[in-house]
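Got a predicted model here, sequence first, then my questions.
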Amino acid sequence: MVRYPLTKAIAALDEAGVSGLRIHRSYWVAIDAVERLERVNNKPVLRHRNGSQLPVSRTYFASVKTCLANRNKPEPGLTNQA
């Protein structure tokens, strides 16, 4: 086991070009691994593509919601023409 602060690990992932979100004091998740944001027992959770549920804290909820909403929007200037 290697003890390493989460903030330093996130910085290293950013430098490596891995897109992700901090969703809780103890959780970071790759954006591509997120299926959806949902509520379970009236608490926000992320549904991971492997089926697990990850807690989203009040501190990070707004940024998670915004990021997930924006990830599905097309980039400006791009069209869906065949």
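That came through fine.

Only C-alpha atoms from now on, for both contacts and neighbour counts.
Noted.

can you pull out the strands in this structure?
Ranges of strands within the chain are 20-24, 27-30, 34-40, 43-48, 53-55, based on DSSP state E.

try this one next to it:
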Amino acid sequence: MLSAEDHYVRVTTTTGTELVLMRLADAMAEVGQTQGLQVHRSHWVALDQVVKVARIGDRGELTLSDGSTRPISRGFMPAVRAAGLLPKGRGA
């Protein structure tokens, strides 16, 4: 997962975490073949680490394999649905 913190990005992998001085957009460009999705202006997640997705009104929340959670903002909900993490339609 990648999380923006001021001018830094917290990079979290299955082997640890590191705070790196770079923009989130640049960090997302560096993930290589890892399939992932930006779910919030400050968060990108690897799809294979998502274990649960919950709706909270018109937004949502992801739970990752390490137990941490990340918000899904309204603007990124269509991409989350398209990735198959939520059923299609507004009522989901």
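In hand now; what should we look at? Since this is a predicted model, take the numbers as computed values, not measurements.

TM-score for this pair?
Overlay of the two chains. TM-score (TM-score structural alignment, normalised by the length of the first structure): 0.70; 67 aligned residues with a CA RMSD of 1.9 Å.

Can you add distance to residue 13 of the first structure and give the strands of the first structure back as JSON lines?
Shown next, in JSON lines, are the strands of the first structure (distance: least, CA to CA, whole Å):
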{"stretch": "strand 20-24", "distance to residue 13 of the first structure": "8"}
{"stretch": "strand 27-30", "distance to residue 13 of the first structure": "10"}
{"stretch": "strand 34-40", "distance to residue 13 of the first structure": "17"}
{"stretch": "strand 43-48", "distance to residue 13 of the first structure": "19"}
{"stretch": "strand 53-55", "distance to residue 13 of the first structure": "19"}
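
Now do the helices in the second structure.
For the second structure, applying DSSP state H gives helices covering 24-29, 77-82.

Same list (the ones you listed) but as JSON lines, adding mean neighbour count and distance to residue 59 of the second structure.
Shown next, in JSON lines, are the helices of the second structure (neighbours: other CA atoms under 10 Å; distance: least, CA to CA, whole Å):
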{"stretch": "helix 24-29", "mean neighbour count": "16", "distance to residue 59 of the second structure": "21"}
{"stretch": "helix 77-82", "mean neighbour count": "16", "distance to residue 59 of the second structure": "7"}
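
need those helices in JSON lines with distance to residue 45 of the second structure, can you?
Putting the helices of the second structure into JSON lines (distance: least, CA to CA, whole Å) gives the following:
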{"stretch": "helix 24-29", "distance to residue 45 of the second structure": "10"}
{"stretch": "helix 77-82", "distance to residue 45 of the second structure": "11"}
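
sorry, back to before: tell me which of the strands of the first structure lies nearest to residue 2 of the first structure.
Residue 2 of the first structure sits nearest to strand 27-30 of all these, at 16.3 Å, using CA to CA.
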